[in-house]
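[1] need coordinates for the following:
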Amino acid sequence: MPEAYERHLVPVFFRPFAADLAARAAALRPRTVLELAAGTGALTSALLIAVPTASVVASDLNEAMVTAGSVREPRADWRQADAQELPFEDGGFDLVLCQFGVMFFPDRPAAYAEVRRVLAPQGRFLFNSWGPLASHGFGAAFQTALEQSMPGSAPSFVKDVPHGYCDPAVVAADLTSAGLTLAAAEEVTLEGVAESAASVATGFLTGTPVSAALQDREDAQALRAAVTQRMTDRLGTGRVTAPMTATVYTAHK
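    From the prediction side, this is the model:
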């Protein structure tokens, strides 16, 4: 999964927003940074370029992601860590960053409370989350293709998890319950560029938990082909582009 994620999804979805978050982080001039849910290091690399003097700890719950990320971006200190039980001292970081990871936390207020604990007194928590599925051209095309190919039994992961935490009022309430104050919430729309619709389909089908719903089915290969063709029909052949919307949040103690 990390290889497919890095190959097909990171360049299209995550690098554009990594550049955005890294620029915002650089404006804060942090000295010590903790990244949560770092994945394979898209934001990590952008951050180390934008703030080369910062000490960066990149963490992820998934050991395979940590292994892949540490190879890809060895300049960071990589740690396997649960965001709800961070193995770091109180007040140790000027900045905590998280790119498209908070949606996966089972208990977000608990994770935010841990962020508050490890933040220095004047520290900041900077993170983003995807908007509604309809605001993501690639994600909407994939989910539609999946539902057309698997009527009544299509996995809802993309809709429910990556795009299921998109209400700023809910995010603000979760932050408040953890003792953090939401300072800003800004909607950002960027353009994703993919080598093909087929590449994006492959990323979703093999680089996300959707893969688990298909792997044991006898018709898995046919379903993957059908989803890929429907995505291509919708997005076009060759190089494809689509708008992607997220909300960027800044919080503090």
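[2] from now on I want contacts and neighbour counts done on CA atoms only, so please keep to that.
    OK.
[3] which stretch of helix or strand covers Cys184?
    Just so we're on the same page, residue 184 is Ala rather than Cys. In the assignment (DSSP states H and E), Ala184 maps to strand 181-194.
[4] which other helices and strands does that strand contact?
    Other helices and strands packing on strand 181-194, by 3 or more C-alpha pairs under 8 Å, 6 or more residues apart in numbering; DSSP states H and E, are helix 15-28, helix 168-177, strand 240-252.
[5] among those, which comes closest to Ala64?
    Between Ala64 and the helices and strands packed on strand 181-194, the shortest gap by C-alpha to C-alpha is with helix 15-28, which sits at 19.8 Å.
[6] can you point out the buried residues in that closest one?
    Using 16 or more other C-alpha atoms under 10 Å as the test for burial, helix 15-28 gives 15-26.
[7] which among those gets closest to Gln215?
    Comparing the buried residues of helix 15-28 against Gln215 with C-alpha to C-alpha places Arg15 closest, at 28.3 Å.
[8] thinking again about what came up before, export the helices and strands packed on strand 181-194 as CSV, with columns for distance to Glu73.
    Listed next are the helices and strands packed on strand 181-194 as CSV, based on distance: least, C-alpha to C-alpha, whole Å:
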stretch, distance to Glu73
helix 15-28, 14
helix 168-177, 30
strand 240-252, 24
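[9] of those, which is nearest Asp233?
    Nearest to Asp233, of all the helices and strands packed on strand 181-194, is strand 240-252, at 11.5 Å by C-alpha to C-alpha.
[10] second input sequence below; structure requested for side-by-side comparison:
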Amino acid sequence: MSSTDKVFAGSIPKLYDEYLVPMIFSVYAEDIARRVAARSPSTLLEIAAGTGAVTRAVAAALPRGVRYVATDLNEPMLAVAAQRQKDDDRITWRQADGMALPFGDAEFDVVCCQFGVMFFPDRVKAYSEVQRVLKPDGTFVFNVWDRIENNVVAHEATIALGKMFPDDPPRFMIRTPHGYHDKALIRSDLERAGFRDIAIETRAEISHAPSADHAATALCQGTPLRNEIEARDASKLQAATDLVAEALRASHGSGACDGKIQAIVIEARR
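    Next comes the predicted model:
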């Protein structure tokens, strides 16, 4: 993982929340919310909450008496999430590293995480922390993106950027968001951390963007892919975004830019 892969700063959090969340994250947030609500937790921890896509969906599905702690490593992302839900007194917002959770043993009924574990340098250590803070028989509910070839718009954007930077193509999307999709490895990592009763399934959906420009802005400027583009040539950020938009229009037309997305959803019991 590159040192810039976990940097969600500057204008990235706002663009991420405005462009990327409705495009690819909301539909999976609703799925996570259903799974969490089915467990009827009284205490819930979310790690890698980002700008709160899952937090909003889960909070809407749970009763008033729930204690809900939402955490993220990146304070700028968490600030956006907290602002979006500033009137919900059930939720405590806390900056935290998923590999060193600042909570006691057996505090939570459920821990959830949407598209976050791919960013952990040591996933077994992170899973061990989740296992530690879960109550006996508690459940860890999370998801990861499947391989990039099964996520059409991200794949097309990566190919387009490779043409702009042929000698050093940006690899963020392949390396990190879509870099942890081996189900056998996921199961093995969870078992090494002490989890049991592990259920893993593939879930395909459709991403929705009102235009190719929207989708290109979401990916090139609302994710750490922006950091990679700017590291190669900061003056080319808009040109790179325009190039990706042009490639997406060629594939999806001049109207809405929709495409297949695919994730892997995991539920594991302590």
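[11] superposed, what's their TM-score?
    After superposition, the two chains reach a TM-score (TM-score structural alignment, normalised by the length of structure 1) of 0.96; 253 aligned residues with a C-alpha RMSD of 1.2 Å.
[12] the strand holding Ala184 of structure 1 vs structure 2, mean deviation?
    Compared with structure 2 after the fit, strand 181-194 of structure 1 shows a mean deviation of 1.3 Å (mean C-alpha distance after the TM-score superposition for structure 1).
[13] that strand to helix 15-28, inter-axis angle?
    With axes from the mean of the first three to the mean of the last three C-alpha atoms, to 10 degrees defining the directions, strand 181-194 of structure 1 sits at 140 degrees from helix 15-28.
[14] now the element after strand 181-194 of structure 1, going C-ward?
    helix 197-207.
[15] which stretch of structure 2 lines up against that next one?
    Aligned by TM-score structural alignment, helix 197-207 of structure 1 falls on residues 212-222 of structure 2.
[16] what's the answer for stretch 103-122 of structure 1, then?
    Mapped onto structure 2 using TM-score structural alignment, stretch 103-122 of structure 1 covers residues 118-137.
[17] residues contacting the residue nearest the centre of structure 1?
    In structure 1, the centroid-proximal residue (C-alpha atoms, centre = their mean) is Phe100; its distance is 2.6 Å. Phe100 of structure 1 is in contact with 37, 127-130, 162, counting by C-alpha atoms under 8 Å, 6 or more residues apart in numbering.
[18] identify the farthest-apart pair in those residues.
    Within the contacts of Phe100 of structure 1, Ala37 and Trp130 form the most distant pair, 14.6 Å apart (C-alpha to C-alpha).
[19] Gln80 of structure 1: which of the buried residues of helix 15-28 of structure 1 is nearest?
    Ala18 (20.6 Å).
[20] ok, the aligned partner of that closest one in structure 2 - contacts?
    Superposed on structure 2 with TM-score structural alignment, Ala18 of structure 1 falls opposite Ala29. Neighbouring residues of Ala29 of structure 2 by C-alpha under 8 Å, 6+ apart: 53-54, 57-58, 114.
[21] distance-wise, check Ala29 of structure 2 relative to Arg175 of structure 2.
    Ala29 of structure 2 sits 23 Å away from Arg175 of structure 2, going by C-alpha to C-alpha, to the nearest Å.
[22] please flag which of the contacts of Phe100 of structure 1 sit within strands.
    The members of these that map onto strands under DSSP state E are 127-130.
[23] out of those residues, which is most surrounded?
    Trp130 (27 neighbours; other C-alpha atoms under 10 Å).
[24] please tell me how far it sits from Gly164 of structure 1.
    According to C-alpha to C-alpha, Trp130 of structure 1 stands 8 Å off from Gly164 of structure 1.
[25] now do Val171 of structure 1
    11 Å.
[26] correct me, but Ala70 of structure 2 touches Ile91?
    Yes: look at Ala70 of structure 2 against Ile91 with C-alpha atoms under 8 Å: they come within range, at 6.8 Å.
[27] so for the two, which residue has more residues nearby?
    More crowded of Ala70 of structure 2 and Ile91, by other C-alpha under 10 Å: Ala70, with 26 against 19.
[28] how about the more buried one, what's its partner in structure 1?
    Aligned partner of Ala70 of structure 2 by TM-score structural alignment: Ala58.
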